[in-house]
Every structure is written in C-alpha cells, then in structure tokens.
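Engineer: Structure for the following, please:
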Amino acid sequence: MDDTPKFGENDRMPATRIETRRGWIGTRRLDVIEAVQRALLIGLKLPEDDRCIRLLEYEHDAMIVPKGRGPSYTVIEITLFSGRSLDAKRRLYAALAGELSAFDVPARDIKTILVEVPPENWGLRGLPASEINLGYKIDV
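Structural biologist: Predicted coordinates:
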C-alpha cells in the first residue's frame, strides 16, 4: 500500500501570473484566465481541476513594453515543477498563442517565461512536494 500523502484538490500547481496593461481586456478578465487555463491543460497535460492563475493589469505608465508591441502585450510567467519535455513546452507556447488569438492578441505580443522549480523546493501542506503523490505525471 502506498502511504505517500496524496495531492489534495485544494493544492494547485503550476502557479501562473498573467501581466498586461489595463484597457484591452475590459470585462473579459475571467475569459482570458480560462483561455490560459485551457492552454496549460493542453501543453502540460494537467488535470482539469489544477488551477492557480492570477491576472494583473497595470496602468500604461507602469509597464514598459518592447518597441513594436501592441496594447495587448502580455507576459505570462508560469512557475512549475521541472521535468517537462521540450515538446510539452512547445505545445504550451502554441496553445497560449492560439487561445489568446481569440482576444486579438498577436503571438508577437505574448512573452512566456517558465520558472522551473525542483519539487523539493515547493512546499504544500507543510511538506516538500517531492514527498506528495501529485496524481499526475510531470515528465510529459
């Protein structure tokens, strides 16, 4: 019998932060969050209920963007366990571009940053995640 603590439904990873300038999203905040969630499911093959996404909108003078980028320039930073394959990362990048295109965000206006953390450096319920049965594969 496996006595490894099981991953609970209230624990979430990866942790995703969407940062952009205020104005272009309007009342579609939840729609944008759900689009990023769908891309995470496709790219990283996460369970449907694995959710931890934050959306931050900045005033125009609080975010400098690269020259030639539009008003919808978006940075998506995903902190996740290390171990995903390059193919999984490619799927994720393509899925993010596809999902955000529905909001007229061109692929050139999307910057995705993956911050990979070893499971022993991620604490859940007072334990290192390396000691918890996550219930899904990381090395996809």
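
Engineer: contacts and neighbour counts: CA atoms only from here.
Structural biologist: Noted.

Engineer: Mind listing what's buried along stretch 96-106?
Structural biologist: Using 16 or more other Cα atoms under 10 Å as the test for burial, stretch 96-106 gives Leu96, Ala97, Gly98, Glu99, Leu100, Val105, Pro106.

Engineer: Helices of the protein, start to end?
Structural biologist: Listed in chain order, the helices of the chain (DSSP state H) span 29-44, 86-101.

Engineer: and Glu59, which of the ones you listed is closest to it?
Structural biologist: helix 29-44 (15.5 Å; Cα to Cα).

Engineer: Counting by contacts, list what the closest one packs against.
Structural biologist: Helix 29-44 sits against strand 53-58, helix 86-101, with contacts defined as 3 or more Cα pairs under 8 Å, 6 or more residues apart in numbering; DSSP states H and E.

Engineer: Look up how far Ile113 lies from the closest residue to Leu114 other than its chain neighbours.
Structural biologist: Nearest non-adjacent residue to Leu114, counting by Cα to Cα, 6 or more residues apart in numbering: Ile78, 5.0 Å away. To Ile113, Ile78 is 6 Å away according to Cα to Cα, to the nearest Å.

Engineer: same thing with Gly126?
Structural biologist: Relative to Ile113, and taking Cα to Cα, Gly126 is found at 27 Å.

Engineer: Which of the two has more residues huddled nearby?
Structural biologist: The neighbour count for Gly126 versus Ile113, taken as other Cα atoms under 10 Å, is higher for Ile113 (14 against 7).

Engineer: one more, for comparison:
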Amino acid sequence: MIVVYGIKENLNPIKAKLSDVIQSCLNSEIGLPEDKRAHRFIPMAKEDFYYPDGRSNAYTVIEINMMEGRTVETKKALIKSLFSTIECELGISPIDVEITIKEQPAHCWGFRDMTGDEAKDLKYQVNV
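Structural biologist: Coordinates of the predicted model:
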C-alpha cells in the first residue's frame, strides 16, 4: 500500500498521473502487477504540512508499505526509479520528494481473510 502526502493545491491536480508513475515504477522494479494498485492520497492544507527548509510547495512524501523480502538492491532501484520518473513525468525535483519504505513481516499483513504468510496464490514475487 502506498500513501502519498502533499499540499492539496499541488497534489490534487497530479494525483492520477502520480499514481500511474508510482505503479509503473513498482511494476518495473519489483514486479508488482498493475491490478495490485493500492494508493492513498492525503492532500493537506498548507498550514498542516510542515517540511524541511529548501523545499518548495511541491514537496511530496511517499510511504511504501510492503511485506519483507525484497533485497536492498531492489529497494534502492525502486527509490531511484521513483525519483527520476517523478522528475521526468511530473517535473518535481528530487529535492521535493521524500520516499520511505516500511516493511513488515508477511504475518503482519491481512487481506482476503488470511494473513500474508498464508497467501499461496500471489501473482507476484515478494523475494526479489
């Protein structure tokens, strides 16, 4: 699951395109299928969104929640792909993008009436 935060005046107009970019990077770097898109956008009022000096109103935070199993190299490739593709497709400088990968053991995930470690029918690999 992906959660994206940004100032609403900047985030709302680009949500659909940003979702496409994120999903494309997830597909190419970790093999997540298109039909596994689970993105949540949290547009915030400027007065509720504090960010570091040197950033613009385009500052965007992307949290990637996923089951443990991807290699360090795979996760780094995903982060770098997101930076470059977001800049190329949306014109948002990497200085204005923050990406955090949060991993949990498979048994901490619940979907389709089971835990992640019980799922035997995933259409993608977790250990890549």
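
Engineer: After superposition, what's the TM-score here?
Structural biologist: Once superposed, the chains reach a TM-score of 0.91 (TM-score structural alignment, normalised by the length of the second structure), with 126 aligned residues with a Cα RMSD of 1.3 Å.

Engineer: Looking at the helices and strands packed on helix 29-44 of the first structure, spot the one closest to Gly70 of the first structure.
Structural biologist: Nearest to Gly70 of the first structure, of all those, is helix 86-101, at 13.2 Å by Cα to Cα.

Engineer: what helices or strands is the closest one leaning on?
Structural biologist: helix 29-44.

Engineer: Quick one: the residues in the second structure that the helix it packs on pairs up with.
Structural biologist: Using TM-score structural alignment, helix 29-44 of the first structure corresponds to residues 15-30 of the second structure.

Engineer: next one: that stretch to chain centre, how far?
Structural biologist: In terms of Cα atoms, centre = their mean, to the nearest Å, the centre of stretch 15-30 of the second structure is set 8 Å apart from its chain centre.

Engineer: average offset between it and the first structure?
Structural biologist: Its matched residues in the first structure lie on average 1.3 Å from stretch 15-30 of the second structure after superposition (mean Cα distance after the TM-score superposition for the first structure).

Engineer: and Ser81 of the second structure, what pairs with it in the first structure?
Structural biologist: Ser81 of the second structure maps onto Ala95 in the first structure, by TM-score structural alignment.

Engineer: what does Asp53 of the second structure give?
Structural biologist: Aligned partner of Asp53 of the second structure by TM-score structural alignment: Lys67.

Engineer: and among the helices of the first structure, the most buried is which?
Structural biologist: Greatest average neighbour count among the helices of the first structure goes to helix 29-44 (a mean of 19), per mean count of other Cα atoms under 10 Å.

Engineer: Next, the angle helix 86-101 makes with it.
Structural biologist: Helix 29-44 of the first structure and helix 86-101 meet at an angle of 160 degrees, taking axes from the mean of the first three to the mean of the last three Cα atoms, to 10 degrees as the criterion.

Engineer: quick one, what contacts the residue nearest the centre of the first structure?
Structural biologist: For the first structure, Thr16 is the residue whose C-alpha lies nearest the centre (Cα atoms, centre = their mean; 3.7 Å). By Cα atoms under 8 Å, 6 or more residues apart in numbering, the contact set of Thr16 of the first structure is Cys52, Ile53, Arg54, Ile76, Glu77, Ile78, Thr79.

Engineer: who touches Glu77 of the first structure in this structure?
Structural biologist: Thr16, Arg17, Ile18, Thr112, Ile113, Leu114, Val115.

Engineer: returning to what we had before: next one: the equivalent of the residue nearest to the centre of the first structure over in the second structure from Lys36 of the second structure, what distance?
Structural biologist: Aligned by TM-score structural alignment, Thr16 of the first structure pairs with Ile2 of the second structure. Computed as Cα to Cα, the Ile2 of the second structure to Lys36 of the second structure distance reads 11 Å.
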